Every structure is written in C-alpha cells, then in structure tokens.
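[1] got a sequence here, can you build the structure:
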Amino acid sequence: MSTRRFDERDIRTRPNPRGSRPRTKQRPDHDDAVRGLVTGVDRGRYHLIVALDTPQEHVALAMKARELGRERVVCGDLVDVVGDSSGAPGSLARIVRIAERSTVLRRTADDTDPVERVIVANADQLVIVTALADPEPRTRMIDRCVVAAYDAGMSALLCLTKADLADPAELVAMYAPIGVEVVVTSRPVVDGERIIHGLEELRERLVGRTSVLVGHSGVGKSTLVNALVPGTYRATGVVNDVTGRGRHTSSSAVGLRLPGGAGWVIDTPGVRSFGLAHVQVESLLAAFGDLATVTTELCPRGCTHAADAPDCALDDWVATDPEDGPRAARVDSMRRLLAARAGDPA
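    Predicted coordinates:
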C-alpha cells in the first residue's frame, strides 16, 4: 500500500481553457522580495509582520500570487512578498514564495480522508486546552491531538482548565507515562472577581516558543489568550446547557506575540474532531524511543502492536519489567494512541 502523503496541492482542477497558459516560460525571480511572518488569514487576505524583530518591523496586508496555485498559506508561515508591503492604508502586497517549514500541524476531515489540511506551520509546541468540567473532558480527543503533535515533530502540553470545578489528578496520571507535560488552571472568585490561578506556570512553558492552542469550543482557550496577551480581546463564549458543547467564538487561527517578545501563541478555532488519516504508525512509534526499539527488533512482520496483536513483543517486554508497572503504563498509553489513530471516536 502506498505511503505517500497528500495535501491540498494534490487536488487537480481543470484549467480555464482561455487565458490559463502563461505568455512566457520565463518566470520572475522576485529578487526584491521581502520576508514576512503570516499572523492571520481573513477571506483571502493575509496579515503579515514584515522585517520581523528589526527596527523597521511593521504590519502589512497581502494576497496570494497566482503562481502559488493551490498551495495553502497558513498562520505561522514565513513568506516572501513583493509589491507594496509598506502597510499603508489601501496597500496590498503579493505572496510569491513560502519558505521551507520546520514543522507542519495537520489534520484530515475524518479518519478515511487522505487529503491533509495544514493548520499551522513552524510551531514547536501544541497546547491541548481541556476543561475538567463544563464541558466534560474527552480523552480520545486529547489522544488524537497528542498523536498529531508527535507526528508533526512538536512537543505536547496539556492545559487543564476549570480545576475549581473538578479534580485533575486522574487526567494528570493518564498522560504522564507518554511524556505529556501538564499545567492546571482554575478561575475561582476572589473579592468578586475571577482570577486565573496557574497562569504564570503556563506562561513559563510558553516563553521562547511558538505554541498552538487547540481544544473544543467552551474550554477556555480565548480566556487564556486574553490573559496571556492583554488587549487581544478574543471573543469568549458559554457552554450550552443542553448539548454540553461550546459555541464557536474564533473563526480563524491568529498568531499573537507574548508581552516583551517572549514567544508566540497561535489561537485556533474550536474543533470537534481531529482526523488522523495522514498519520503513519511508524511516526507515532518514533515518539516512544524505547518501544520503537522493541517493536523494530523483536515484533513479527506486519505486527499492529495493538492489545490483541498476536506475538507482539511488547507483551513479553512488559512481563519482564522488574518494577512491575512503568513499562505496562507506557505500553497501555501507546496502544491507546494507536487506537485513537485507527479511528476510535474522538
């Protein structure tokens, strides 16, 4: 079976028979292009920061050049732009190149769709925001996000909100064996005002990094962003009492610089599913170095490494654990992620 990975660029459309052929094969080199960072996308217009981290830094607006075709420009991309990139009112530059991406966070529409949707580029940490109550946590969704982070080469940080409503101990214990760090926040009422406890610990985990915040609607993502980046005014919503789900308040990913230039956070719209059709088992196992060694050297060919897989070497490896515990917890966690990747409900 082919292991080729597909994305939006593999979708072909019939060209317009009139005016679709370029007048010349010589394409411009765009030697005068300037570099910009994409911080937001809004109906075909791209918000950029040009001359990043220099005294000339400024905001500009751009559109995608025709030569890029169906290649998608996303939040976090480093791009080259030509034209009027001054940022003056009414100015509009053109994005002509997308720089090589260090990481790409992807998802698919479902677990059978081979076409990947690129969400964010060049981030190094995925912050999975999950409420401990109102709405109730969905561990399968957390598992899927962890799988997507590991597949993208990103680290995963689990941020548990609303700890004033429920105990986080069970979820903390569940994700410790797979190397997922956890921070816990709460919003108790103090002197008539809600104060976010745990915000400083979260801020410390974001310093010097580009972090993507994902989670269901209503878990408190926008509330955290507003506290981390004062003056952002991201819209916040409430959870429906009947469905137990939040209302979408963010419509697109937006990159925001932390105060003092200490790092970047990218707030994404609330999600209700996270397809993993693009994830290969090998890339998931690579996140578990010790388990990958066992499966590569000892498992029979074609082994799925699932709990019901015959002759899986992981079972013997667990049985010989002298401490009778750490290995079993780690294998159980890995198999849970494999199950999430295979299509268990999120």
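[2] can we go C-alpha only for contacts and neighbour counts from here?
    Noted.
[3] ok, Arg35 touching Asp77?
    No. Arg35 is not in contact with Asp77 according to CA atoms under 8 Å; the separation is 10.3 Å.
[4] between the two, who's got more neighbours?
    A count of neighbours by other CA atoms under 10 Å puts Asp77 above the other of Arg35 and Asp77, at 24 against 20.
[5] could you also give me the structure for this second sequence? I'd like to compare it with the first:
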Amino acid sequence: MTKRRLSERQIERIRTIQERRRQRLESRPDIVLTELDAEAEPEEGRVVVRHGANLAVEDNGGHLFHCLSRQNIGHPVCGDRVVWQRIADEQGVVTAILPRTTVLSRPDFNGYAKPLAANLTRLVVLIAPEPEPSGYLVDQYLVAAETIGVEAVLVGNKMDLLDGAARTAFQNRFAHYPTIGYRTLWISLREPDTLATLIAGLAGEVSVLVGQSGVGKSSLVKALLPDRDIQIGLLSKATGLGRHTTSAATCYRLTGEGLLIDSPGVRSFRLGTIDRAGLQQGFREFRPYTGQCRFADCRHDQEPDCAIRQAVAEGLIAPERLANFQHLLGA
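    Okay, the predicted model is just below:
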C-alpha cells in the first residue's frame, strides 16, 4: 500500500513539536538547579557513563550518582572529570567540565571531531591471527595515540590459534613495533598466565581497547573485568540507565586501581582531518629525520634526496610504515 505523503503544514507541525520536546529536555538541568540545596558544596567526580541527558557520576569515594548536565557547559563524555552538586540522595547536577588531559575523538558524519572518551593514559591496540590483521588500521590507532599524547600498547590476541613456525612468522610481521618503542604482548584467553603482564600494565592507568571487529575485544573485556555484570548492575540501580550502560561508552574499575573504558565507538574508529606535519609527527621513527629532506614539503614519495626514504633503504624505518604514511596522507 502506498504511504500517504505528509503536507508541508503537517511536516512543519511535527518539527515544531519535536523542537518543543528538545527544548524541554535541554531545560531540565536548569530547572533542577532551582532545587539545589544552598548549603550543598560543589564536588569533583568522574563521568562513568553518559546516555543522552543522563550521566552516571562517581564521586571521590567511589559512590555513583544519577546526574543531569547543566546547559552550555559543553558535552561531557566518559572519563571526564566534572564539578557537580547534589540535589537529593544519589542525584545531582553537573555544573562544569574540568580541563581534559587527553581526549580520543573520531569524525562524525559531517567530518567534525566527536569525543569518545576523555583523560585516557593508555591505548591498547588488539590484533589477532583471525581476522587478517590490518597494519594500516594499527598505524591509524598509533597515530591517534601519538597525536593525543597517550601510551600505546600492541596486543596480539588468540595466539593459541598458531603453533611453532606459524606463531613465529606472525610475530615477526609486527617486529618493527617494539623496535621503535611500542610495547608488544602476545596473549591467549585459553592461556590465562599470558594475561598477567597485560593486567599489571593496566594498573593505575585509564585505558581503552581498540581493534578491528573479531579480534576478541569483548571476550578480553570480560576476562579483565570478572565483575563486569556486577558493575553494570550497580550502574543500572544507581542511575536507571538499564541496558544503556552496555550501549554507551562506560568506564569500569579494574583491580589495581586502574580504569578500563569500553566504548562501542572505537569499533569503527578512523582518523579525522590531520595535516602532513601532524601525520608525520604521528610516526615516531620519522622524527629524527624531520627537516632533513631537500624539500620542506617532501611527501617522501618520489622526491630526490628524501631522508625518510633513505632511512627505509638503510633498514632504519620499516617500508610498510612508510607505505601506510603515504596511504594516510592521500586518504
């Protein structure tokens, strides 16, 4: 049956209703502010999860509060440190976002940077024998880590799928990463002892796991967070967010006082707009040769007297890294 087309008047009426609803939603925090206890002191906290206008904020004592965000303070994201005030038991209003030390973003549909998580200290890049690893994607993650100033760790998961020579060959494909200073670990969830070094490295850090679909990210999160269901239950009880705690970026507590941000947004991660100089800085082994090419705007492709290509020829830079740089430069 053919769908009935709406008239312009009907379309305009629907738009008006939707705008009115949006304005009511946005005004909720400011309406709630009128209920603030005059004696309530501002407190600092961390955003654990956000879904729409609803935030779960953890105070410095580890207690969770359901908060709304005041208008015109920006858009808080998972991991943000914020200033908030209580309005009732286990409820509050976020009144300010504290300066971020780092922020992981990806471009939205319009090409603008959309923050995914804030105040990270570590980016854990997962690869696996299956699906076939993408060195190009790995280098995008590493450039992002260099750009925002966080430590990146490369983790090869599902290593139980490989034996003997096959495992050695797989590891050798990525041997250039530890050579240039990236810590590289090889693990298997079927071999729990292999997780010890990774778990120790996450202690005291604010980490996020990234990697292409199928590398075992969800299974690793469950292994690192044996009490994840309990933490989700506490979030749901405190905030009423329910199932949304698993569909939005969420900050979980690890043993050893570390934090792990599980973000669905990193499943389709890609770099945003970045100029040639910024991209080049994202390849850390290029830095000793910066400014040594004959041409200041050298793209390290066919130009004569290119210091980067000379370093590749001398075995000082992996050729696949230069190829990925050129690919990203032309993307």
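[6] TM-score for the pair, please.
    Remark: TM-score between the superposed chains equals 0.73 [TM-score structural alignment, normalised by the length of structure 2]; 281 aligned residues with a CA RMSD of 3.3 Å.
[7] and Glu191 of structure 2, how many neighbours?
    11.
[8] got the contact list for it?
    By CA atoms under 8 Å, 6 or more residues apart in numbering, the residues touching Glu191 of structure 2 are Asp160.
[9] one more pass at 6 Å, please.
    Counting by CA atoms under 6 Å, 6 or more residues apart in numbering, Glu191 of structure 2 touches no other residue.
[10] now Pro269 of structure 1: closest residue in space that isn't a chain neighbour?
    Ser250 (4.7 Å; CA to CA, 6 or more residues apart in numbering).
[11] pretty sure that neighbour is in a helix, no?
    No. Counting by DSSP: H, G, I helix; E, B strand; the rest coil, Ser250 of structure 1 is not part of a helix but coil.
[12] what are the boundaries of the strands in the stretch 51-200 of structure 2?
    Along the stretch 51-200 of structure 2, counting by DSSP state E, counting those that start in this stretch, strands occupy 54-59, 64-69, 81-88, 91-97, 103-107, 113-118, 122-127, 151-156, 183-186.
[13] and the last one, which stretch of structure 1?
    Going back to what we said before, that points to strand 183-186 of structure 2. Counting by TM-score structural alignment, strand 183-186 of structure 2 pairs with residues 181-184 of structure 1.
[14] longest helix in structure 2, please.
    Counting residues, the longest helix found in structure 2 (DSSP state H) is helix 8-33.
[15] now that helix: how far from the chain's centre is it?
    Its chain's C-alpha centre and that of helix 8-33 of structure 2 lie 31 Å apart, by CA atoms, centre = their mean, to the nearest Å.
[16] so what corresponds to Val150 of structure 2 in structure 1?
    Per TM-score structural alignment, Val150 of structure 2 is aligned with Met154.
[17] hmm, I was thinking of Pro115 of structure 2
    Checking TM-score structural alignment: Pro115 of structure 2 goes with Val118.
[18] which residue, other than its chain neighbours, is closest to that match?
    Arg106 (4.5 Å).
[19] what is the neighbour count of the one you found?
    22.
[20] cool, the one 10 residues further on as well?
    Number of residues near Glu116 of structure 1 (other CA under 10 Å) recorded here: 23.
[21] next: Gly201 of structure 2.
    Gly201 of structure 2 - counted by other CA under 10 Å - has 15 other residues nearby.
[22] what strand or helix carries it?
    helix 196-202 (DSSP states H and E).
[23] what stretch of structure 1 does that helix fall on?
    So helix 196-202 of structure 2 is aligned with residues 200-206, judged by TM-score structural alignment.
[24] now the matching stretch on structure 2. Mean distance?
    On superposition with structure 2, the mean distance recorded for stretch 200-206 of structure 1 (mean CA distance after the TM-score superposition for structure 1) is 1.1 Å.
[25] hang on, Ile128 of structure 1 packs against Val214?
    Yes. Using CA atoms under 6 Å, Ile128 of structure 1 makes contact with Val214 at a distance of 5.2 Å.
[26] check which residues of the longest helix along structure 1 are buried.
    Counting residues, the longest helix in structure 1 under DSSP H turns out to be helix 326-342. By neighbour count with 16 or more other CA atoms under 10 Å, helix 326-342 of structure 1 contains the buried residues 327-342.
[27] what lies in contact with that helix?
    143-144, 177, 276, 306, 318.
[28] farthest-apart pair in the residues you listed, please.
    Spatial extent of those (CA to CA) is set by the pair Leu276 and Val318 at 27.5 Å.
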